[in-house]
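Asks: the sequence isn't on hand, but the structure is:
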């Protein structure tokens, strides 16, 4: 479960949101989920929302921008700049709304810190500079639902990524003929027949753990 810490008082009329969440996934997969567009389009929104697009230039000083659609069809656009990228432990970025009729205009700073322990990853999330207490509470609800999406996403991706298929081929032919066989036009061997010009093969299949998870 996410733990949301709501500051009892504003500091300089700004509010801070902090959330802690532990995921059943390795740190690299959680980092990829925060930094790869293919992952972000699958979780970076509240419940019942969908991510229509996510664009990013993942470098310090690079920009990001995302469009999401709510259940009533309204579109919301948020964007920002990457300030710090320390793979796979720390990500700092700015956040602002380009289009959101429910939130005041304010640039905030988000810091995501990841720590792995025993194959699980604890994420510390902090967003500073929120304009009002209501905005802090609203963002807390939205991020909480997004992190529910993230938890489900990395669990599914982690399960799928734990094992990859390895296919071994034993060719009963000299090395030179084997190279020629797999680089020439495949009309005589791709069908699996034993016609002239083909190679006889014995197939074995095994599975092995994937390395560093997977990036979809």
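Replies: That came through, no problem. Note that this is a predicted model, so its numbers are computed, not measured.
Asks: make it CA atoms for all contacts and neighbour counts henceforth
Replies: Will do.
Asks: from what I can see residue 17 touches residue 108, true?
Replies: No: taking C-alpha atoms under 8 Å as the definition, residue 17 is not a contact partner of residue 108, at 10.4 Å.
Asks: overlap of the contact sets of the two?
Replies: Jointly contacting residue 17 and residue 108 under the rule C-alpha atoms under 8 Å, 6 or more residues apart in numbering are 127, 128.
Asks: counting neighbours, what do you get for the residue lying closest to residue 108 once chain neighbours are set aside?
Replies: Using C-alpha to C-alpha, 6 or more residues apart in numbering and skipping residues adjacent in sequence, the residue nearest residue 108 is residue 129, 4.7 Å away. Neighbourhood size, residue 129 [other C-alpha atoms under 10 Å]: 21.
Asks: in contact with residue 129, which residues are there?
Replies: So, once contact is read as C-alpha under 8 Å, 6+ apart, residue 129 ends up touching 14, 15, 16, 106, 107, 108, 109.
Asks: pasting the second one now:
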């Protein structure tokens, strides 16, 4: 019995510090992945509903950074910073996300893209340094709903591209 408990602890060592959101998107894996690689795509869908994005700088490569401002529907601006840590096309992107470089409250996000028939399953796993930071993100910034809305925006964007391609 103790061994089983130990296994569970190992499997969920970060469970109290993470948010996992997944979605099946009716578009090919390469297109869903590509939507993360170019600012012309990201600026069309990134963020929760009714948010917009202004990019200050963007370099999509391992070690590269994306510096941007997320504009809330109430007029609040949120400075944002991402460092791309690992890029494995078209299966995986790992990133560090905060308000600025060396932000002590930054968090890691691991994005996995996998074919699901003609569609793509995306899994977004975000890991915070502490449970308290995770809980604050959920309570103050509605991180779970915001993550779901962001993936919904991504789905609408890429399926729109697929639909336009089918028409043309």
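Replies: Cool, got the structure. Please read these numbers as outputs of a predicted model, since none were measured by experiment.
Asks: mind checking the TM-score on these two?
Replies: In this superposition the chains share a TM-score of 0.80, using TM-score structural alignment, normalised by the length of the second structure; 150 aligned residues with a C-alpha RMSD of 2.3 Å.
Asks: circling back: select from the contacts of residue 129 of the first structure every entry located in strands.
Replies: Residues of the contacts of residue 129 of the first structure located in strands (DSSP state E): 15, 16, 108, 109.
Asks: can you tell me what the second one aligns to in the second structure?
Replies: In the second structure, residue 16 of the first structure lines up with residue 18, judged by TM-score structural alignment.
Asks: name the nearest residue to the residue sitting nearest the centre point of the second structure, ignoring sequence neighbours.
Replies: The geometric centre of the second structure, computed from its C-alpha atoms, lies nearest to residue 124 (C-alpha atoms, centre = their mean), at 5.7 Å. Of all residues not flanking residue 124 of the second structure in the chain, residue 111 sits nearest, at 4.7 Å (C-alpha to C-alpha, 6+ apart).
Asks: show me which residues of the longest helix seen in the first structure are buried.
Replies: Taking DSSP state H as the criterion, the first structure has its longest helix at helix 133-161. Residues of helix 133-161 of the first structure classed as buried by neighbour count (16 or more other C-alpha atoms under 10 Å): 133, 135-137, 139-140, 143-151, 153-155, 157-158, 161.
Asks: ditto for stretch 31-51 of the first structure
Replies: For stretch 31-51 of the first structure, by 16+ other C-alpha under 10 Å, it's 31-37, 39-47, 49-51.
Asks: returning to that earlier point: pretty sure the match of residue 16 of the first structure sits against residue 124.
Replies: No: counting by C-alpha under 8 Å, residue 18 of the second structure does not reach residue 124; the two are 10.2 Å apart.
Asks: which stretches of the second structure form strands?
Replies: Along the second structure, the segments classed as strands by DSSP E run 18-25, 52-58, 65-71, 77-88, 92-98, 107-116, 119-127.
Asks: could you redo the ones you listed as JSON lines and give each row distance to residue 5 of the second structure?
Replies: Formatted as JSON lines, the strands of the second structure follow (distance: least, C-alpha to C-alpha, whole Å):
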{"stretch": "strand 18-25", "distance to residue 5 of the second structure": "20"}
{"stretch": "strand 52-58", "distance to residue 5 of the second structure": "44"}
{"stretch": "strand 65-71", "distance to residue 5 of the second structure": "40"}
{"stretch": "strand 77-88", "distance to residue 5 of the second structure": "32"}
{"stretch": "strand 92-98", "distance to residue 5 of the second structure": "29"}
{"stretch": "strand 107-116", "distance to residue 5 of the second structure": "26"}
{"stretch": "strand 119-127", "distance to residue 5 of the second structure": "22"}
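Asks: to residue 140 of the second structure, which of the ones you listed lies closest?
Replies: Distance to residue 140 of the second structure, taken as C-alpha to C-alpha, is lowest for strand 77-88 among the strands of the second structure, at 13.3 Å.
Asks: in the first structure, what stretch matches the closest one?
Replies: Going by TM-score structural alignment: strand 77-88 of the second structure matches residues 75-86.
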